[in-house]
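Trainee: Pasting a predicted model and its sequence here:
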Amino acid sequence: MSRTDQVVDGVTAMILDGRLGPGQRLPVEKDLAEALGVSRGSLREGMRALSVLGVVEMRQGDGSYVTALEPGLLAAPLGLVVELQAAGHALHVHAVRRLLETEVAGLAAAAARAPGTDLAAARGALDDGAAVLARAQGAADDDVDHEALLAADLAFHHALASACGNPVLAALADAMGGRTARHRLWRGVTDPEADRRTQRQHEAILDAVAEGDVERARVRMSAHLLEVEDFLRTRDATD
């Protein structure tokens, strides 16, 4: 085990056994290095790694603190892994995303059965997408604001993830979806009808979620994301 891994494992153990908690300041560098049995240089390398992982926040002149340890923060580094993998395994990455977001849709639909469920953010994202498409009506494909449509797409999927009631699943879905966005953007640019199909599919998904129809929400989401996978499979076959 490297000294960096020793620091990461040691601080993680301190959090897991309750010696450190969210928002708490870590011991001063000298004491922490001694406790972990590493040099100060190795400690600093380990702390930088923990910072990248979203576990520790390093404040200039004020020491290091455990972060809030929120799922979204801890899952963020997964996005980089996904992006690097997507270079050669885009189809596999999207297949995993489909599995996650299919469950997101089902859980969001189940949550929508409870009174007072707020799906306004998802509705707003769809309205934004519809407005972009309305402005592009009759325009050449080059005049369609694909970036704005992608922003609405990301906002819609994020809103459903936020409504699913499982913050860990939501964080994972966000990490996967955000880092696979460029494939959806390219699909919209190369297929003139893709954006309108996506809008219709999003509408159908939200209808199922709002009605609390768990199975229909899952099926609608799965079918929607399968289209992206089909696009990637076709692209790979022609490359």
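Mentor: Right, received. Where do you want to start?
Trainee: Only C-alpha atoms from now on, for both contacts and neighbour counts.
Mentor: Fine.
Trainee: Just checking, which helix or strand succeeds the lengthiest helix in the chain along the chain?
Mentor: Criterion DSSP state H: the longest helix present in the chain is helix 71-112. On the C-terminal side of helix 71-112, the closest following helix or strand by DSSP states H and E is helix 120-135.
Trainee: Contacts for the next helix or strand after that next one, please.
Mentor: Sequence-wise, the next helix or strand downstream of helix 120-135 (DSSP H and E) is helix 146-163. Applying Cα atoms under 8 Å, 6 or more residues apart in numbering, the contact partners of helix 146-163 are 101, 104-105, 108, 111, 118-119, 121-123, 125-126, 128-129, 132, 169-171, 173-174, 177-178, 181, 184-185, 188-189, 195, 202.
Trainee: Please compare the first structure with the one that follows:
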Amino acid sequence: MSLTDRAIEQIRTGALPPGSKLPPEPDLAAQLGLSRNLAREAVKALAVARVLDVRRGDGTYVTSLQPSILLEGLGGAVELLQSDAGALLDLMEVRRLLEPPAAALAATRMSDEALAEVKQHLDAMREAREDVELLNAHDAAFHRAVVSATSNESLLTILDGISGRTLRARIWRGLVDARTAGRTLAEHEAIYEALAARDASLSQAAALMHVNSTEQWLREHLRSRSNGSDDM
């Protein structure tokens, strides 16, 4: 078992519960059965993984261990993949697997307030027209509001991470340049209407059509780019 695995085991079994302060380094090393140097390395590794929060002048604490914290680094990792065509298509496949069922679940759980938030971002997207930055911001917020309505924090954090802010901006820029942004807006409207009807099957179908359409556009764009005809 690696040194980080030993530390995680202590946390998992409740010896170091969420929010607790780690003991002094010598005591921690003894508790983990490690040398002080190895215990120090374990703390560094777990801090990078957001399992521990090192507060200078105060001490080291176990975080809340909520998905929003532990999976926070996923988005940064995704951004590093933005130049890899294969990785981009892989991410779109993951979105296709997760977003439509999430929309179906949201339809069964969505409150009137959550639905109003979705509509607010949809209206803002219509008004943004060719402002790519605004379109991108409200597009991301639209989808986030939909997934938030599922009340599933793990699902929300994962989809937040794989959505890729840079990729979204590049796609919207391409759609605006190609004058096909209107079609994509219509797809968002279809998702909203299905959610408003509280129709899970229709919401899933509308979300699937939207992700498939975006994925098809991305595949065609990457193909044309590889042929040297344009750049995204």
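Mentor: Good, I have the coordinates. Note that the coordinates shown come from a computational prediction; the quantities given were computed from them, not determined experimentally.
Trainee: How close are the two chains, by TM-score?
Mentor: Superposed pair, TM-score by TM-score structural alignment, normalised by the length of the second structure: 0.87. Supporting alignment: 221 aligned residues with a Cα RMSD of 1.9 Å.
Trainee: what's the longest helix of the first structure packed up against?
Mentor: helix 146-163, helix 167-179, helix 194-210, helix 214-238 (3 or more Cα pairs under 8 Å, 6 or more residues apart in numbering; DSSP states H and E).
Trainee: buried set for the longest one?
Mentor: Judged by neighbour count (16 or more other Cα atoms under 10 Å), helix 214-238 of the first structure contains these buried residues: 214-222, 224-225, 228-229, 231-232.
Trainee: what angle do that helix and helix 194-210 make?
Mentor: Angle of helix 214-238 of the first structure versus helix 194-210, following axes from the mean of the first three to the mean of the last three Cα atoms, to 10 degrees, is 160 degrees.
Trainee: what's helix 214-238 of the first structure packed up against?
Mentor: Packing partners of helix 214-238 of the first structure (3+ Cα pairs under 8 Å, 6+ apart): helix 71-112, helix 181-190, helix 194-210.
Trainee: Now mean neighbour count too, for those, in JSON lines please.
Mentor: Below are these laid out as JSON lines (neighbours: other Cα atoms under 10 Å):
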{"stretch": "helix 71-112", "mean neighbour count": "19"}
{"stretch": "helix 181-190", "mean neighbour count": "17"}
{"stretch": "helix 194-210", "mean neighbour count": "20"}
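Trainee: Out of the ones you listed, which gets nearest to S39 of the first structure?
Mentor: The minimum distance between S39 of the first structure and those falls on helix 71-112, with 26.4 Å, by Cα to Cα.
Trainee: tell me the angle of that closest one relative to helix 214-238?
Mentor: Going by the same axes, to 10 degrees, helix 71-112 of the first structure is angled at 130 degrees with respect to helix 214-238.
Trainee: Matching H221 of the second structure against the first structure, which residue comes up?
Mentor: If you follow H221 of the second structure across to the first structure using TM-score structural alignment, you land on R235.
Trainee: Now find how far off-centre stretch 201-218 of the first structure is within its chain.
Mentor: Taking Cα atoms, centre = their mean, to the nearest Å, one finds stretch 201-218 of the first structure lying 20 Å from the centre of the chain it belongs to.
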